[in-house]
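**Q** Build me a model from this:
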Amino acid sequence: MSVDSRLPHALVEGPVRGVGAFTLELARSLGAIALVAARTVLGLPRLERRELVRALVQFGYDSVPLAMATAALAGVIVVLQSGLYIQRFGARAFLGWAAGYGVLWEFGPLLLGLIMSARIGARNAAELALLQVGGQIEGLRGIGLDPFAILVAPRVVAMELSMLALSTFTFLVAIVFEAVAAYFMLDLPLRVFFGTFAQMLGALDLVGGVVKVGTFGLAISLVSTAVGLSARGGARAVGQAAASAVVRGCAAIFVLDLLLTLALAGWMS
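**A** Presented below is the predicted three-dimensional model:
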């Protein structure tokens, strides 16, 4: 067989192998996440409450300053972006609705999910990876204790509750900063901003944002836990687990955001 005849075969074989390797890795990752979810549910009745409290402080309370700063920045950015189109089409009265919808429905949940994936997702994966490579998790099994009831289930529950609680403060702070930014940058009275906000936004819009944040929080907790528990090796494995948790968590958030947007938009229409 000549070199020219082997060339088309090589051009096809490379992409096929790449797709196959990606499919296998995706299947392994989804299987690991499903296993973590199932064992976490089984460990909930024996959940270690002291670890839950510690995880709530670590993942929730300690994340408040970052979440508030993110919310304030998001509110100002949404107003600036919306204001460009609002002024162009002479629809200043609708700025409150447009900015509020952007924060509650899309920009707020997505930005909070990405920020928390980088913070609590990476931290959770690194801590579990450190325990995994150090033998502590295997040691718990050796003395008849369930690592999922002691370590994993409290972390998953704490991250989910933290994300839901942070979303409440995030949405509130973002909307307040939107109103202030609209007043000082676009000379829009506060009563006009909040008037259209209250008239055109309903409870379902808020529910959609909370559903997204809750789903993102569950994805972050399960993905980071699966990555941390699958770590093998030494100190390098801990760093790789943290980086992988961020990348996979963000990818999961983008995919879920697309699916949830399609589902919620169809349900509300």
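**Q** use CA for all of it now, contacts and neighbours both
**A** OK.
**Q** This structure: helices as residue ranges?
**A** Chain-ordered helices for the chain, with DSSP state H as the definition, fall at 3-43, 49-55, 64-88, 95-101, 108-116, 122-134, 136-142, 147, 153-186, 190-200, 203-229, 235-268.
**Q** and the ones you listed as a markdown table, adding mean neighbour count?
**A** What follows is those, written out as a markdown table (neighbours: other Cα atoms under 10 Å):
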| stretch | mean neighbour count |
| --- | --- |
| helix 3-43 | 13 |
| helix 49-55 | 16 |
| helix 64-88 | 18 |
| helix 95-101 | 25 |
| helix 108-116 | 23 |
| helix 122-134 | 24 |
| helix 136-142 | 14 |
| helix 147 | 20 |
| helix 153-186 | 22 |
| helix 190-200 | 16 |
| helix 203-229 | 23 |
| helix 235-268 | 17 |
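**Q** Contacts only, for residue 206.
**A** Contacts here follow Cα atoms under 8 Å, 6 or more residues apart in numbering; on that basis residue 206 touches 104, 105.
**Q** any idea how far it is from residue 171?
**A** Going from residue 206 to residue 171 by Cα to Cα, to the nearest Å gives 9 Å.
**Q** Can you work out which residues contact both of these two?
**A** Taking Cα under 8 Å, 6+ apart as the contact criterion, the residues that touch both residue 206 and residue 171 are residue 104.
**Q** Quick check: the gap between the most centrally placed residue in the chain and residue 40.
**A** Centroid check for the chain by Cα atoms, centre = their mean gives residue 113 as the closest residue, at 3.0 Å. Computed as Cα to Cα, the residue 113 to residue 40 distance reads 21 Å.
**Q** which one is residue 170 nearest to, not counting chain neighbours?
**A** Excluding its sequence neighbours, the residue lying closest to residue 170 (Cα to Cα, 6 or more residues apart in numbering) is residue 71, at 5.1 Å.
**Q** Residue 223 touches residue 248, doesn't it?
**A** Yes: the pair residue 223 and residue 248 qualifies as a contact (Cα atoms under 8 Å) at a distance of 7.0 Å.
**Q** Wait, residue 175 touches residue 98, no?
**A** No: taking Cα under 8 Å as the definition, residue 175 is not a contact partner of residue 98, at 11.2 Å.
**Q** one more to line up against the first:
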Amino acid sequence: MNREEWQNKVHQNHQRSEVQRSEGEEENHVDTDAYFAFIKRRDDKIFNNVSEQISNVSGRFSLFKKAFIFTFWFLQPILYKIGYFTRSYFRFFLNMLSVSFGVCLKSVSWVTWRRTVRYEFKKTLSQAVSGGFFSTLFTASLTGLAVVSQAVYWLGAAGLSKMTGPILITVILREAAPILVGMILLGRNGIVTVAECGQLAFGGQLKTFASMGIDPFISIVVPRTWALTLGCFSLGMIFGMVSLFIGYVATYVMGTMQDSIWTFYGQILLSMSLWDYILVPLKFLVIGFSIGIGSCVTGMNVRANDEASITISKGFTRGILLIMVVNILFTMEF
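**A** Model (predicted):
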């Protein structure tokens, strides 16, 4: 190829690119004009509908009716903004209710519990119980030393040894244990669920699962929610037994407690009412269920402009809020 042919080819390519650019600008111009025309037709249609409604109003108090129609039409964009921001604040709560109902509805069907779902359930339950076991033991030991032993010591010194059982039931099993176990489960497993679900949603894997015929709700949300529910219950029972045992050992060493361990546990059990046998396990179950639902909802509703640190901190804050709300609701009701 000589120099003239090369220059002709470059000139032809330049002309071709100029033609394509001009055609693209014309298409964009046409699209913009069509969009503005559509907006104008829509506004004209809305104004004509409002004018027709006002003209059809007659009878008594017609002036007030016309003023109401015009005012509502004028304030409609403002009401839309107010409703949008209001729904944004209550969106997490509404999502929690809908997802909770969906989990309960899907869990009763045996078709839901396929092999992959059972595997996810077993894996999450194993991680929840084994991962939080030593943290629960350590926290329960500190609680037994700080709360149980001091309560037994000072109640005995004040001559109120008969109040030991009811006070320990109220302070340890009803109030302290659900909050501490919920925080352990949230930190060990809830945040991991938020991060994993957020990564799947941000990377598009959830849409890929749906296109392959795999429902992410059944494969991820259902097994993880029930696994965290049972995990919270298991860790809660371990926490209660260990904290009371460590508290007994500490008071026995100090010489405050002279009864046997079985007598001490018997006093605790006799101090529990029927509501305590129902309330304490149910509170652990509801807290674990709330942590599972909240973690999955927070992770799967991640947006494109959200950073990982913001999503994780949001999941932790929501988890703490759910734990406290459930604990307060149970305390108020019972």
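**Q** Tell me how the two chains score on TM-score.
**A** A TM-score of 0.81 describes the superposed chains when it is computed by TM-score structural alignment, normalised by the length of the first structure; 245 aligned residues with a Cα RMSD of 2.6 Å.
**Q** Tally up the residues packed near the aligned residue in the second structure for residue 57 of the first structure, please.
**A** Counting by TM-score structural alignment, residue 57 of the first structure lines up with residue 126 in the second structure. If you count neighbours by other Cα atoms under 10 Å, residue 126 of the second structure ends up with 15.
**Q** Residue 126 of the second structure and residue 183 of the second structure: what is the separation?
**A** Separation of residue 126 of the second structure from residue 183 of the second structure (Cα to Cα) stands at 18 Å.
**Q** contacting residues for the alignment partner in the first structure of residue 308 of the second structure?
**A** With TM-score structural alignment as the criterion, the equivalent of residue 308 of the second structure in the first structure is residue 238. The contact partners of residue 238 of the first structure, by Cα under 8 Å, 6+ apart, come to 125, 126, 127, 129, 130, 228, 231.
**Q** picking up where we left off before, hang on, isn't the residue nearest to the centre of the first structure packed against residue 213?
**A** Yes: here residue 113 of the first structure reaches residue 213: they are 6.7 Å apart, a contact under Cα under 8 Å.
**Q** ok, back up a step: looking at the contacts of residue 238 of the first structure, which two lie furthest apart in space?
**A** 127 and 231 (10.7 Å; Cα to Cα).
**Q** Quick check, the residue nearest to residue 170 of the first structure in contact with residue 176.
**A** No: at 9.6 Å, residue 71 of the first structure and residue 176 do not qualify as touching, with contact defined as Cα under 8 Å.
**Q** Can you give me the neighbour number for residue 46 of the second structure?
**A** For residue 46 of the second structure, the count of nearby residues is 13 (other Cα under 10 Å).
**Q** Which strand or helix spans it?
**A** Assignment of secondary structure by DSSP states H and E places residue 46 of the second structure within helix 3-56.
**Q** And residue 70 of the second structure, by the same measure?
**A** Taking DSSP H and E as the criterion, residue 70 of the second structure maps to helix 62-107.
**Q** tell me what that helix is packed against?
**A** On a contact count with 3 or more Cα pairs under 8 Å, 6 or more residues apart in numbering; DSSP states H and E, helix 62-107 of the second structure meets helix 3-56, helix 222-254, helix 274-300.
**Q** superposed on the first structure, where does the last one end up, distance-wise?
**A** Read that as helix 274-300 of the second structure. In the superposition against the first structure, helix 274-300 of the second structure averages 1.4 Å from its aligned positions (mean Cα distance after the TM-score superposition for the first structure).
**Q** give the contact list for residue 227 of the second structure.
**A** By Cα under 8 Å, 6+ apart, the contact set of residue 227 of the second structure is 121, 122, 124, 125, 128.
**Q** any chance of the residues you listed in TSV, with distance to residue 51 of the second structure too?
**A** Below are the contacts of residue 227 of the second structure laid out as TSV (distance: Cα to Cα, whole Å):
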residue	distance to residue 51 of the second structure
121	60
122	64
124	61
125	63
128	63
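**Q** For the closest residue to residue 127 of the second structure other than its chain neighbours, which residues are in contact?
**A** Using Cα to Cα, 6+ apart and skipping the chain neighbours, the partner closest in space to residue 127 of the second structure is residue 189 (7.5 Å). The contact partners of residue 189 of the second structure, taken as Cα under 8 Å, 6+ apart, are 127, 128, 228.
**Q** Just give me which of the residues you listed are shared by the first structure.
**A** With contacts defined as both residues aligned by TM-score structural alignment, their matches' Cα atoms under 8 Å, 128, 228 are the ones among the contacts of residue 189 of the second structure whose aligned partners also touch in the first structure.
**Q** CSV please, covering the contacts of residue 189 of the second structure and showing distance to residue 258 of the second structure.
**A** Below are these laid out as CSV (distance: Cα to Cα, whole Å):
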residue, distance to residue 258 of the second structure
127, 40
128, 37
228, 39
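**Q** Just the closest of the contacts of residue 189 of the second structure to residue 173 of the second structure, please.
**A** Proximity of the contacts of residue 189 of the second structure to residue 173 of the second structure, judged by Cα to Cα, is greatest for residue 228, which lies at 19.2 Å.
**Q** counterpart of the closest one in the first structure?
**A** Residue pairing (TM-score structural alignment): residue 228 of the second structure is matched to residue 159 of the first structure.
**Q** Please identify the residue in the first structure that aligns with residue 250 of the second structure.
**A** By TM-score structural alignment, residue 250 of the second structure lines up with residue 181 in the first structure.
**Q** and the gap between that match and residue 95 of the first structure?
**A** 11 Å.
**Q** can you list residues touching both of the two?
**A** residue 79.
**Q** how about residue 256 of the first structure, what's its match in the second structure?
**A** With TM-score structural alignment defining the correspondence, residue 256 of the first structure maps onto residue 326 in the second structure.
**Q** quick one: that match and residue 287 touch, right?
**A** Yes: counting by Cα under 8 Å, residue 326 of the second structure does reach residue 287; the two are 6.5 Å apart.
**Q** Contact partners for whatever residue of the second structure lines up with residue 147 of the first structure?
**A** Taking TM-score structural alignment, residue 147 of the first structure has residue 216 as its aligned residue in the second structure. Contacts for residue 216 of the second structure were tallied using Cα under 8 Å, 6+ apart; they are 206, 209, 210.
**Q** For residue 215 of the second structure, see how far away the second one is.
**A** Distance of residue 209 of the second structure to residue 215 of the second structure, computed by Cα to Cα: 7 Å.
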